[in-house]
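*Asks:* I'd like to go over a predicted model; first the sequence, then the structure.
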Amino acid sequence: MTDHSENLALWPAPLASGAVDATVTVPGSKSVTNRALILAALAADPGWLRRPLRSRDTLLMADALRSLGISIEETVSSSSAVSGLPRGRGESWRVIPGMPQAPATVDVGNAGTVMRFLPPLAALAEGPVRFDGDPRSHERPLGGLIDALRALGARVEDDGRGALPMTVHGAGSLDGGHVEVDASTSSQFISALLLSAPRFNQGIEIRHTGRTLPSVPHIRMTVDMLRKAGAQVDSPDSGGEPNVWRVTAGALLGRDLVVEPDLSNAQPFLAAALITGGSVTIPDWPRRTTQPGDELRRIFTDMGGRCVLDDRGLTLTGSGRVRGIDADLSDVGELTPGIAAVAALADSESVLRGVAHLRLHETDRLAALTKEINSLGGDVTETADGLRIRPRPLHGGVFHTYEDHRLATAGAILGLVVKDIEIENIATTGKTMPDFPDLWHRMLSGESD
């Protein structure tokens, strides 16, 4: 965990003057956008993404695909420009697929989806594709994916690091077939192989060999999107063998896809209603979704909120009381920073379990949350697989973010009810939500979208 705070501006976290009452339209899902881009790039005909997320992670994915010879055209409807909708709400991306081209260089930034989803696609190119990114990206696990690609017939040069930088030497095709993968450090290893598998000569059969498998809903999202693109997928959820996924080789369909709102990015706004005893509505909340963020309805209800899903969207109303929680978050690890912030303001102890893998995310999230909440007077201790949070009166101070967007929004949640919190590098929210500071201020002013 590296802190680069010395050169980064501090953002005074706004204090809520009372109960928050607002409607907040959050941008599109990063997880859906980046999966859709891969599937569209591999399709047999052009496709459209409507309302894609436009953020650092998704622009890195789009630029990487362009470097591999895939055409992605961006358009903004004239009506959205006139109405003043947030950028992305009226935006569409047209993806014109083609065989991946090499040589190429891919900048992954610190995006797990880019560094993991693209190497299997790059193996279909004919020539070298080099992958590199931010310094933190060199510390994030890739070994399981690299080993799997080699077992499937790809040549990968990583100097034995099992991490970036690396070069995939594509041969124009990949045999595919059976492969064993330990995805206990990242479910993205499985999603990465599944997304490109329809283009492998023999498809794929993946067997997960690790003891645990984090973020299973993200794999379900991958499978669901593959099926909607015309792929034949056999998975544990459809009556298949536990820990085994099979994809048959075949053509993918170009789709016209409207990207759902990013439900995980709705978390800080819903948390604002919970901790201030207010009410926040998120429009366009889907009634059926594979996004892990949908679990916020259950989790924040357990913590004292009341959720209503109707034609307006999802509305969370706080009761003025926040309860502690004992929860296994292994399927929804990305929600942990926001839940930890809310738990630090609860009236009883919380235990968050099943998230040891967060030590390998954008930063060591467990260590970072412990250090930063405790620096404000909190009482957080790390456990083997999570956090124990004993609420204490908190005071102002600098909340460091370690270039992690989820840390930044967790600090903003605390700043709603704790005076004089300053957040280092709020701009890091641009990874998945570039408009966060503006959306936050608009929520507090009661503006509705």
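*Replies:* Ah, there it is. What you see is a predicted model; the values in this text were computed from it and never measured. Residues are numbered from 1 along each chain as shown.

*Asks:* C-alpha only now, for contacts and for neighbours.
*Replies:* Noted.

*Asks:* Wait, a strand at Trp48?
*Replies:* Yes - assignment of Trp48 by DSSP: H, G, I helix; E, B strand; the rest coil places it within a strand.

*Asks:* Who are the contact partners of it?
*Replies:* 92-95, 254-257 (CA atoms under 8 Å, 6 or more residues apart in numbering).

*Asks:* what does Ala408 give?
*Replies:* Ala408 sits next to 399-401, 423-426, 428-429 when contact means CA under 8 Å, 6+ apart.

*Asks:* Return the member of those residues nearest to Leu335.
*Replies:* Closest to Leu335 out of those is Thr429 (14.6 Å), distances taken as CA to CA.

*Asks:* Surely the closest one and Asp404 touch.
*Replies:* Yes - applying CA atoms under 8 Å, one finds Thr429 in contact with Asp404, separated by 7.5 Å.

*Asks:* I'd like the contacts of Ala408 as CSV, with neighbour count appended.
*Replies:* Shown next, in CSV, are these (neighbours: other CA atoms under 10 Å):
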residue, neighbour count
Phe399, 29
His400, 26
Thr401, 28
Ile423, 26
Glu424, 27
Asn425, 22
Ile426, 27
Thr428, 21
Thr429, 23
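
*Asks:* Next up, a structure to set beside the first:
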Amino acid sequence: LAGPAHVDVGLAGTVMRFVPPVAGLADGQVTFDGDPYVRTRPLGPLVGALRSLGVRIDVTGSGSLPLTVLGTGRVAGGEVVIDASASSQLVSGLLLAAPRFDRGVVVRHVGPPVPSAPHLRMTVRMLRAAGAAVDDSTPDVWAVEPGPLTGRGWDVEPDLSGAVPFFAAALVTGGEVTLQGWPHSSAQPVEQLRSLLQRMGGEVTLSTNGLTVRGTGVVHGLTADLSDVGELTLVLTALAMLADSPSVFTGVGHIRGHETDRLAALAREFGGLGADITETPDGLEIRPRPLRGGVFRTYHDHRMAHAAAVAGLAVPGIEVDDVGCTSKTMPEFPALWSAMVTGKS
């Protein structure tokens, strides 16, 4: 790895948190910047952790982007304490690069619970599959030993977060959607999703054909802690708007620091369509009532577009201002959605 180099992270939290630890191993400068909003996303704890592990970093501004990693070709590593309550990616970014650090790394989280815990289990699983020695037996502590990683072929699971709007469509319409190729043993939080969709009125089955969700003709509201599955909040909110009873979602204050302040954006945009929705410090309260059509702004956030698409199945006249933002994770989303709705591929 050699600098100089520049990384435009766009709005991607994974890039802004996974790549700087690797850049510490480069020989030369690597600068990072992105969309103006990304400069407000939580990054300070990672910067502090990398500095304590021996990485030189110049930061312009308040501790987030833009920044420059002054790589020397090696990172000392060692033990570090971090508050990762804003994002599990703060831990994953350190762990993924740690096998190349001279002394590996021991990461200790101190603070409120780390959100999206399944993503940390996925990180550990992937590291072990590549030959890394990882000890996560102590809660909130992850130790990665230094050592070589082994190249191999990977069977990559379908993306659960990307599939959720299509599953939600089955609930809204009383139809059926199958995601082919779903593994019987998954690293993703499929059981949490199964429970949530079942409680909201869906039927979820796993067979040799894949993961299937069937609608029953009714959507129920629910009270749920979504801290482990924060990415699902936006589509579940759209479902809750169409339910037969109120919903309360908690445990997702951290998604205020995602591509946009997702709680504020959901309240603002669905409120503009006539919804009775209230922000709380860590979630949303939703009291269903009839919605009207109108322009639904995405704030360049792909999950906001997914939520609007789901609501639009039941509410005529909803217009998404920027469906192109879905290209971040699924460039073919508009075509796939249209084919599902019209039955024409």
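*Replies:* Structure's in. What do you need? Keep in mind that this is a model prediction, so the values were computed, not measured.

*Asks:* Onto which residues of the second structure does stretch 252-269 of the first structure map?
*Replies:* Under TM-score structural alignment, the alignment places stretch 252-269 of the first structure onto residues 149-166 of the second structure.

*Asks:* how about that stretch: buried residues?
*Replies:* Using 16 or more other CA atoms under 10 Å as the test for burial, stretch 149-166 of the second structure gives 160-162, 164-166.

*Asks:* Please tell me how far Glu279 of the second structure sits from Pro42 of the second structure.
*Replies:* For Glu279 of the second structure, the distance to Pro42 of the second structure (CA to CA, to the nearest Å) stands at 21 Å.

*Asks:* ugh, wrong one, Gln180 of the second structure
*Replies:* Going from Gln180 of the second structure to Pro42 of the second structure by CA to CA gives 35 Å.

*Asks:* Of those two, which one has the most company?
*Replies:* For Gln180 of the second structure and Pro42, the more surrounded residue by other CA atoms under 10 Å is Pro42, and the numbers stand at 22 against 14.

*Asks:* The more buried one belongs to a strand, doesn't it?
*Replies:* No - the assignment for Pro42 of the second structure is coil, going by three-state DSSP, so no strand is present there.

*Asks:* residue in the first structure matching it?
*Replies:* By TM-score structural alignment, Pro42 of the second structure lines up with Pro141.

*Asks:* Contacts only, for its match.
*Replies:* Contacts of Pro141 of the first structure (CA under 8 Å, 6+ apart): 162-163, 185-186, 360.

*Asks:* how about 10 Å then?
*Replies:* Taking CA atoms under 10 Å, 6 or more residues apart in numbering, we find Pro141 of the first structure in contact with 112, 115-116, 161-164, 183, 185-186, 189, 360-361.

*Asks:* Would you check how far apart it and Gly378 of the first structure are?
*Replies:* Taking CA to CA, one finds Pro141 of the first structure at 31 Å from Gly378 of the first structure.

*Asks:* related to what we said a few turns ago, how about CSV for the contacts of Ala408 of the first structure, with distance to Leu145 of the first structure and secondary structure added?
*Replies:* Listed next are those as CSV, based on distance: CA to CA, whole Å; DSSP: H, G, I helix; E, B strand; the rest coil:
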residue, distance to Leu145 of the first structure, secondary structure
Phe399, 34, strand
His400, 31, coil
Thr401, 28, coil
Ile423, 35, strand
Glu424, 33, strand
Asn425, 32, coil
Ile426, 32, helix
Thr428, 27, helix
Thr429, 27, helix
